[in-house]
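> coordinates for the following, if possible.
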Amino acid sequence: MGNKYCYQRVDMSAKTVIVTGATAGIGYVTAKHISMMGAKVILACRSEDKATQAIDNMRAEYSQWVQKRQKAKSKTKNKKRDTVEEPQPDELNLEFMKLDLTSLKSTTDFVHNYKSRGYSLNVLVCNAGIALPPKELTEDGFEKQFQVNYLSHFLLTLQLLPLLKSSSPGSRIINVSSVGHARGELNLENIQAQLSYSRIPFYGNSKLYQIMSMFSFQRRLEGSGVNVTSLHPGVVNTEIDKTYQDYWMKNVWGFFRRTGMLIDVEKGAATSIDLAVNPEYNDVTGVYFSECKRTTPSSLSRNVEKQEILWKYSLECLKDYLDDNILEQIGEDRKEVKDVGENDNI
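The predicted model follows:
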């Protein structure tokens, strides 16, 4: 529980971190290990029951880890060792706050609730996601993978920018994307499945948009002290296949699991943790990582013209949830933000 993978344990005791989708999978591991370094970690997710159970489990696992560590220290106390004292809080500082990414109102309510508590914000880990559901529109009228994986996180980031800027330099936005982004496309005529829908391509679309928005934020946040990165965690053995309602996909994922083709969640979370805590990344922005290494995302994701088309479309989707202060933070004028579909050039 610590530096087994690509990250090192550092002192995060003065930091506050939000991790979306932190009740299971790599989000759970990410939240736990960052909290183990002393940070205050907000579990932003839908279910209070699941979050409460997750927090209890994290604290129990941490207690067991501390006990093992103390035993190991006692066995070597008379030996000369070159050691670095690592952070070890008395108790994990974890808190649940409700966030339902299928709802733009819930996303905005989360931000209002968060700000009302007077918390600062150093790191935002946009981790929550769904994969390959049947075609479904959210209450806001958007294709579900588009909204959960991308648009609501985009809104969350925009609304939390003032807090991230207040905690700069070194504030971080981390988008958990996927190598599946390489299969994505940007076609506004079918971006909400107006013409057709296929589960894998639309998953790839949502992950593509996360990376494209990273580059758009990078340009607009230059000099602000707020950095933005994105990552592919690896093909991870998580519970995401619970969202698969296709018998064939469940069998494929089950085959991957049985044959050892999936990496464990500890390794899958390592890149997210490293990007969140590593002081070497204080000035790193606009970079895509794959399994803890810098790499180059698809050529489409790097297309500036396409990035700006997506940016404009996204703002139009969210125009009722962005006040003038937020638009000013990103150098936008409300007069330029129109209803979706109002501009024929989009």
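> contacts, neighbours, all on C-alpha from now
Will do.
> show me where this structure has its helices.
Using DSSP state H, the helices of the chain run over residues 25-36, 48-75, 104-116, 144-145, 152-166, 199-220, 247-258, 265-277, 304-317, 324-329.
> and among the ones you listed, the most buried is which?
Among those, helix 144-145 has the highest mean neighbour count (mean count of other CA atoms under 10 Å), at a mean of 28.
> could you say what helices and strands that one packs with?
helix 199-220 (3 or more CA pairs under 8 Å, 6 or more residues apart in numbering; DSSP states H and E).
> residues making contact with the helix it packs on?
131-135, 145-146, 149-150, 154, 175, 177-178, 180-186, 227-230, 285-286, 288, 297, 301-302, 307-308, 310-311, 330-331 (CA atoms under 8 Å, 6 or more residues apart in numbering).
> please give me the structure for this one as well, since I'd like to look at both together:
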Amino acid sequence: MSQWTAADIPDCGEKTFVVTGANSGLGYEATKALTRKGARVVMACRSIDRGLTAAYDVRDELPDGTGGSLHVRRCDLASLSSIESFAEGVREDFDELHVLCNNAGVMAIPRKETEDGFEMQLGVNHLGHFALTGHLLDLLVETPGETRVVTHSSGAHTAGSIDFDDLMREQSYSKWEAYGQSKLANLLFAYELQRKLDAAGVTDTKSVACHPGWAATNLQYRGPEEMGSRVRYGMMKVANAVVAQSAAQGALPLLYAATAPDVEGGAYYGPGGFQNMRGHPERQESSAASRDEDVAARLWDVSEDLTGVSYDVTALAPPA
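Modelled structure (predicted):
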């Protein structure tokens, strides 16, 4: 098994990364590691205040005069208008975008809806990132050299299914079933995007997927907090302490997928240790359901209809 760590990230000077959910957890750790390697990181955060605090913390850990630059921007993935405004700002202020890290997410929360009426977990984890990628894809493709879209999924995708008859889980809601659906949707999207890039002859932009295993972050606590369950909160705290790896370790598959030179489009990367819950990143196989091209194509069409964001990948192809 590979012993790849953040120390193996290649020099990222002059490269621009967008990281969603960059102010906490895996996104924060990825931002910190990329900045150490000289990257220009656009921190896409729901809260500007929390984003600025995180940016100050990252800078405080770097020796004076070293590292890349940080740019905190508001991006609420539960709002299509916020996503569009964020993307417009990126396009206006940055001439190039080398990597989009679709990292932010919510997990196992009570049912609620986004600003646009989507079930929150599907809306934030999948539809928000679908819209964001669509708004930024031309900038990625037009950037010289290799560029990437990295989408964070989860091992929970194996328990997920796409219920097209009740996609927003209005008829029956289970927080874990909804989470599994959203994480399966992440993979279906990542693989379908790679197929569309291949079909259009776009060779310098790759769509890659990854998962963190079990990493100790605030993500696990949001569900119990919103439920007001001290018991579940305590159980999650114990599990994080006993089973989970650190957030820094959990961010390695994302960092590998975003920067390692041997990464392949349409591939899936995760920790290679115990039960794929911890350890160093390696290429892995996702579920058969995640590779279902018919479901992926249908989900793509539904996602375009719901978000109003259409992908014209063919138009991005290089001239013959």
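> just the TM-score for the two chains, thanks.
Once superposed, the chains reach a TM-score of 0.88 (TM-score structural alignment, normalised by the length of the second structure), with 298 aligned residues with a CA RMSD of 1.8 Å.
> now a ChimeraX select for only the buried ones of the contacts of helix 199-220 of the first structure.
The following ChimeraX line selects those of the contacts of helix 199-220 of the first structure that are buried, judged by 16 or more other CA atoms under 10 Å:
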select :131,132,133,145,146,149,150,154,175,177,178,180,181,182,183,184,185,186,227,228,229,230,285,286,288,297,301,302,307,310,311
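> hmm, back to that, I'd like the helices of the first structure written out as CSV, with distance to Leu94 of the first structure added.
Formatted as CSV, the helices of the first structure follow (distance: least, CA to CA, whole Å):
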stretch, distance to Leu94 of the first structure
helix 25-36, 7
helix 48-75, 7
helix 104-116, 14
helix 144-145, 28
helix 152-166, 19
helix 199-220, 27
helix 247-258, 31
helix 265-277, 16
helix 304-317, 32
helix 324-329, 28
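> closest to Asp241 of the first structure out of those?
Nearest to Asp241 of the first structure, of all the helices of the first structure, is helix 247-258, at 6.5 Å by CA to CA.
> what lies in contact with the closest one?
Residues from elsewhere that reach helix 247-258 of the first structure (CA under 8 Å, 6+ apart): Asn237, Asp241, Tyr244, Leu262.
> gap between that helix and the chain center?
Here the centre of helix 247-258 of the first structure is set off from its chain's centre by 25 Å, with CA atoms, centre = their mean, to the nearest Å.
> equivalent analysis for stretch 296-313 of the first structure, please.
19 Å.
> which residue numbers in the second structure go with it?
Aligned using TM-score structural alignment, stretch 296-313 of the first structure spans residues 285-302 in the second structure.
> and the end-to-end length of the matching stretch?
Distance across stretch 285-302 of the second structure, first residue to last, is 26 Å (CA to CA, to the nearest Å).
> what about stretch 144-160 of the second structure, start to end distance?
Terminal residues of stretch 144-160 of the second structure are spaced 37 Å apart (CA to CA).
> find the centremost residue of the first structure, please.
Cys126 (1.7 Å; CA atoms, centre = their mean).
> trace that residue over to the second structure, please.
Aligning on TM-score structural alignment places Cys126 of the first structure opposite Asn102 in the second structure.
> same question, Lys250 of the first structure
For Lys250 of the first structure, the aligned residue in the second structure is Tyr233 (criterion: TM-score structural alignment).
> chain neighbours aside, what residue packs nearest to the match of Cys126 of the first structure?
Nearest non-adjacent residue to Asn102 of the second structure, counting by CA to CA, 6 or more residues apart in numbering: Thr151, 4.7 Å away.
> surely that neighbour touches Ala209?
Yes: between Thr151 of the second structure and Ala209 there is a contact at 4.8 Å, judged by CA atoms under 8 Å.
> quick check: end-to-end length of stretch 30-41 of the first structure?
10 Å.
> show me what Glu192 of the second structure aligns to in the first structure.
With TM-score structural alignment defining the correspondence, Glu192 of the second structure maps onto Ser216 in the first structure.
> circling back: list just the nearest of the contacts of helix 247-258 of the first structure to Gly38 of the first structure.
The nearest member of those to Gly38 of the first structure, counting by CA to CA, is Asn237 at 27.0 Å.
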